[in-house]
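[1] Here's a sequence, model it:
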Amino acid sequence: MTFKSSISRIKLTLMSLFITAAAIHSCSSGSRKASGAIDETTPQDTVLTVKGAVEMAQQFGMGWNLGNQMDAQKDGVASETAWGNPVVTQALFDKLANAGIKTVRIPVTWLGHIGDAPGYTINKAWLDRVEQLVGYAEKAGLNAIINIHHDGADSRHWLDIKGAAENPEINAAVTAQIKAMWAQIASRFKDKGQFLIFESFNEIHDGGWGWGANRTDGGKQYRTLNEWNQAFVDTVRATGGNNADRYLAVPSYCTNPDNAVDGSFKLPQDSADNRLIVAVHYYAPVDYSLNDKFKEWGHTGTDVDTWGDETSLLETFGKLKSMYVDKGIPVYIGEMGCVRRDNERAEKFRRYYLEYVCKAARDHNLAPIYWDNGYGGTGREQSGLFDRTTGEYLNNGGDIMSTMVKAVTTDDPDYTLQSVYDNAPI
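    Below is the predicted model:
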């Protein structure tokens, strides 16, 4: 999710012009009925010194995204400061750890730093900076996730899911680049400890946010993404070192929770006892959480969207738990969040929304990772909690952060999802 990029503008325009509320729900949070099933493959072990999906979610704890930073790009060239955020320092990661964050997702766009075929050599300085940020996380005692972020998503760049699904030659070229890219990234980090997780891609779709040609092409795009995820796993494992059994995350189409459970998504085969994480995103309802078209949320709100309430959330999380967590397969919500509002009442509902999402995630053993894009204003796409240079809180970021950490970490038997629900703003 972005603010100043052309990608963000296209995304928000598409949402506002032709995606219905139900459509947004399907892409961002899950609303369609599940059909079919995945292969019932259960991993025998996990990394991060734990065993099982439940324990892994607990060790992931409350997560946080370094959004609109290394994933930012201008005119097809990724740059850490392209979307207005300052250069990141070690101080930020230290403050994150002090705030109770346990996992940092570092989205990375590689555009403009990739050489020609067949080598697709990654610019050393760019990869060095990614490694430095991973080092910041390691020094602060945090888990870290790195990925390939805005190189695809809407088929505008080299990760062209629509073209690849329709043309075998395009798919062969894209797959070759995926393998070349991940071979280099994985090789650079193969000696890093198991605090580091690789995530294959971000929100892969054809520009329709789940309501494009993927719905009429007979499943071609879904199968293509499954093939890409398999290529990612095979390539990383082949680099050896700690990558032989490192945890790897793979997204469903558009990171849509519905697509993760409807049979269109298949876990890759894995030589490392399937040490895989299913990656989804949750922003339901988007017009509340990101676009600020509604000021309130949930059963006590008045200015609310007509869908995407607590019941819908529990249905979505319940499906993920049943399909994966209950079978020992971890799931993380790689992005979730809610933008800052311009009045006290609306901020109360924002805190309630984030607390409910995070507490429900904890109860379903799903690891939530908050999307922070560094922007400290109010309204659409303004979700910053931390200053990127000093690590100090922006506005009421401390209050928001403590609310989410409490929801994910509190073991008090009197603190339940029902108690959160009962204490919603009125």
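[2] all contacts plus neighbour counts: C-alpha atoms, from now on.
    OK.
[3] quick one: the helices in the protein?
    Secondary structure of the chain (DSSP state H): helices located at 6-18, 21-28, 53-60, 90-98, 124-139, 161-166, 168-188, 220-238, 257-261, 286-289, 310-323, 344-363, 397-409, 417-422.
[4] buried residues in the longest one?
    So the one you mean is helix 168-188. For helix 168-188, the buried set under the neighbour-count rule, 16 or more other C-alpha atoms under 10 Å, comprises 170-171, 174-187.
[5] One more: the fourth one?
    The neighbour-count criterion (16+ other C-alpha under 10 Å) identifies 90-97 as the buried residues of helix 90-98.
[6] ok, so what distance separates His113 from Val278?
    In this structure, His113 lies at 28 Å from Val278, with C-alpha to C-alpha, to the nearest Å as the measure.
[7] Next: Met336.
    Applying C-alpha to C-alpha to Met336 and Val278 gives a distance of 15 Å.
[8] Check Cys338 too.
    As judged by C-alpha to C-alpha, Cys338 and Val278 stand 22 Å apart.
[9] Could you do Leu354 as well?
    If you measure Leu354 against Val278 using C-alpha to C-alpha, the figure is 21 Å.
[10] So between these two, which is more surrounded?
    Regarding Leu354 and Val278, a neighbour count based on other C-alpha atoms under 10 Å identifies Val278 as having more, with 26 against 21.
[11] Please name the residues that touch the more buried one.
    Going by C-alpha atoms under 8 Å, 6 or more residues apart in numbering, Val278 touches 249-252, 260, 267, 329-332.
[12] nearest residue to it other than its sequence neighbours?
    Val331 (4.7 Å; C-alpha to C-alpha, 6 or more residues apart in numbering).
[13] Is the one you found in contact with Arg275, as I believe?
    No. Val331 lies out of contact with Arg275 (C-alpha atoms under 8 Å); the separation is 11.5 Å.
[14] the more surrounded of the two?
    Val331 (28 against 24).
[15] separation between that one and Ala361?
    Remark: distance between Val331 and Ala361 (C-alpha to C-alpha) = 10 Å.
[16] Could you name every residue contacting both of the two?
    By C-alpha under 8 Å, 6+ apart, the residues touching both Val331 and Ala361 are Ala367.
[17] residues touching the closest residue to Tyr421 other than its chain neighbours, list them.
    Distance criterion C-alpha to C-alpha, 6+ apart; nearest residue to Tyr421, sequence neighbours excluded, is Tyr356 at 7.2 Å. Applying C-alpha under 8 Å, 6+ apart, we find Tyr356 in contact with 310, 407, 417, 420-421.
[18] Could you also give me the structure for this next sequence, so I can compare it with the first?
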Amino acid sequence: MKKLLIISMLIASVETLHAQDFEPATEAVKNMGVGWNLGNTLEAHNQAAGTLDPTKSSYWGQQGLESEVCWGQVYATPELLKMIREAGFGAIRVPVTWYNHMDIDGKVNAAWMARVKEVVGYVLSQGMYCIINVHHDTGADISGKSYHWIKAQGSNYTTNKAKFKNLWNQIATEFKDYDQKLLFESYNEMLDNDNSWNYASSKNSGSYNVTKANDAYKAISDYAQSFVDAVRATGGNNVNRNLVVNTYAASCGSGSWNTHLQEPLSKLTVPTDPATNHIMVQVHDYPNIENGITSVKNEIDNMINRWNTYFISKGIPMILGEWGTANVDKGDGKTDYDVRRDVMFQFADYMVKKCKEYHVATFYWMGLSDGIFRIQPIFNQPDLAQTIVNAYHGSTSGYKYPTIADTGGVLNCLQKEKTIEWGSGITITNSAFSSFENSVKLKLTFTVTSNSSQDIQFNDGSWEHLTGVFVDGTPKGADYNPSGTVGTEYNVTVTFDQSVYNTLCQKGMIIQGSNVTIKKAVVEGTIVSGITPLVIDRPVDNTYYNLKGQRVTHPQKGIYIQNGKKIVFK
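    Coordinates of the predicted model:
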């Protein structure tokens, strides 16, 4: 028995010595440089109707590896992460959703875990820091359409504590030998049972309920502590790995419109940890910049002063894990990048510089290279990427920002071949057309899979049929019937009249049909001259989609998707 005890102590000692090589969290946030979110990929998810009860097996494990592209992004590639690193970014946050790849007992699907490891490998192989998390297992529920199993609620914590710890046990065990550049983030934007944003109980019926709010804040702190306990217990490099815990809803404490706005900061109990200085706190921020740069700067100053009061001055480092702008210009549906780029760039510059002053690492939310632009890969917002990098490094010298101009006017719109079906086709974003002059051509390579009902149908991004469409110069309306031989590969060139082209620049295209496999889809043309080809015209119909993909006519407070981007209404 005595010999076994000595051996156990030696093993523990070796593990501790190995882990002590890890830099403390206060150094990690400095060494990350400036970061970026690989958004709407590994955290994308869909819930089938009628499967919203976590006590039922049907809630769990609904998707396979295809979930990565179910929100309109493309599969992550090593080339994309290489481009981001060569642009001057030093850290990548990789949000991951797990419930749709777990069974009811909490076991993670092996293929999904392998894919997460693969993407993490893309990041680390570039020498960048990588953060992985538990993402849309938390979030805002939509009645009858979506439900998140982890909530800031005492009873929810009691019910799900074991499953949550088991999830992190599996993740941490899988990655326990990885070096210090891999960090774990506990949970994303965890809300109370009322789906309250900004602070707990903000959406309680009637008025703010202090009992419910305190219950939510305690649940957040309890989940954070369980996360730390579960990770540390797996040993290996996890003994001293840097860990990230989030405030309630990842709220940043910004604003003065309500006296409870600072509670997510003040009420978070930072977990006790056997490792010293290996925990950091994360918040998110998406301010409205419509009132001009002076107002935004004041808001940032006040917000960071609060961070300093509650965490930084106490030796607890922070990261701004998601940031951007509120995005929507009311009335025309365009983003801040489109309509007030000068203010947006001043905001980005100030945010990064101010955070760097307080050693807060920043991770921009998913723009810069978006949608099909990630296939090449190229930037569709290179000037914004340069602004962010320059704000941190003081220069963009030596960094690269490839754009559509570097492709010779060719934009690949399909990452992998796809058999199109009715209601499930290929989406080509509006920016694939608006980046070119009117002479744009869509070149398709395809095979047919059956002798009957061969059809390729062209719709705009709102599923309305297109009429002025020509295939190899012949007018086809919305439908093209190939009448091809099964297994034979065909190449056709699709062109458009002026009115259809204008629609495509606003709404993009959806290609659906039957018994056809599209192997290649390429847009070619002359790059827009006289103006930057990087300004993307957004749909003028203010179309928003919730996190389930359903169209929303009148979005309320919460998170929505518009043109593949995350839109936050506060």
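[19] And the TM-score between them?
    Here the superposed chains carry a TM-score of 0.73, computed using TM-score structural alignment, normalised by the length of the first structure; 334 aligned residues with a C-alpha RMSD of 2.6 Å.
[20] picking that back up, now render the contacts of Val278 of the first structure as TSV, adding distance to Ser79 of the first structure.
    Putting the contacts of Val278 of the first structure into TSV (distance: C-alpha to C-alpha, whole Å) gives the following:
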residue	distance to Ser79 of the first structure
Ala249	24
Val250	25
Pro251	24
Ser252	27
Ala260	31
Leu267	32
Ile329	35
Pro330	32
Val331	30
Tyr332	27
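[21] Narrow the residues you listed to those in strands?
    Using DSSP state E, the subset of these located in strands is 249-251, 331-332.
[22] what's the closest of those residues to Tyr324 of the first structure?
    For Tyr324 of the first structure, the closest of these turns out to be Val331, at 7.1 Å, with distances computed as C-alpha to C-alpha.
[23] pretty sure Gln73 of the first structure contacts Gly84?
    No. Contact status for Gln73 of the first structure versus Gly84: not in contact, 10.7 Å apart, counting by C-alpha under 8 Å.
[24] When the two are compared, which one has more neighbours?
    For Gln73 of the first structure against Gly84, the residue with the higher neighbour count under other C-alpha under 10 Å is Gln73, and the figures read 26 against 15.
[25] Which residue in the second structure aligns with the more buried one?
    The pairwise alignment with the second structure assigns Gln73 of the first structure to His45, based on TM-score structural alignment.
[26] List the residues that contact the residue nearest to its match when sequence neighbours are not counted.
    Closest residue in space to His45 of the second structure, ignoring its immediate chain neighbours: Ser67 at 5.8 Å, by C-alpha to C-alpha, 6+ apart. Neighbouring residues of Ser67 of the second structure by C-alpha under 8 Å, 6+ apart: 41-42, 44-46.
[27] out of the residues you listed, which is most surrounded?
    Using other C-alpha under 10 Å as the neighbour test, these are led by Leu42, with 28 neighbours.
[28] any idea what Lys267 of the second structure aligns with in the first structure?
    In the first structure, the residue paired with Lys267 of the second structure according to TM-score structural alignment is Ser264.
[29] what number of residues lie near the closest residue to its match other than its chain neighbours?
    The spatial neighbour of Ser264 of the first structure that comes closest, neighbours along the chain excluded (C-alpha to C-alpha, 6+ apart), is Tyr222 at 5.9 Å. A total of 25 residues lie near Tyr222 of the first structure under the criterion other C-alpha under 10 Å.
[30] same thing with Gly241 of the first structure?
    Around Gly241 of the first structure there are 17 other residues, counting by other C-alpha under 10 Å.
[31] That one: what's its closest spatial neighbour, skipping adjacent residues?
    That would be Lys190: by C-alpha to C-alpha, 6+ apart, it lies 5.2 Å from Gly241 of the first structure.
[32] what's the counterpart of Asn202 of the first structure in the second structure?
    Counting by TM-score structural alignment, Asn202 of the first structure corresponds to Asn188 in the second structure.
[33] try Asp245 of the first structure
    Taking TM-score structural alignment as the alignment basis, one finds that Asp245 of the first structure is matched in the second structure by Asn240.
[34] Would you mind measuring from the alignment partner in the first structure of Tyr178 of the second structure to Ala137 of the first structure?
    Taking TM-score structural alignment as the alignment basis, one finds that Tyr178 of the second structure is matched in the first structure by Lys192. For Lys192 of the first structure, the distance to Ala137 of the first structure equals 12 Å [C-alpha to C-alpha].
[35] quick one: which of these two has more around it?
    Neighbour tally, Lys192 of the first structure and Ala137, criterion other C-alpha under 10 Å: the higher count belongs to Ala137, 27 against 19.
[36] List the contacts of the more buried one.
    Remark: with contacts taken as C-alpha under 8 Å, 6+ apart, Ala137 of the first structure is in contact with 93, 104, 143-144.
[37] make it 10 Å
    Listed by C-alpha atoms under 10 Å, 6 or more residues apart in numbering, the contact partners of Ala137 of the first structure are 90, 92-94, 96-97, 102-106, 131, 143-145, 195-196.
[38] Could you do Gly100 of the first structure as well?
    Gly100 of the first structure sits next to 61-63, 401-402, 404-406, 408-409 when contact means C-alpha under 10 Å, 6+ apart.
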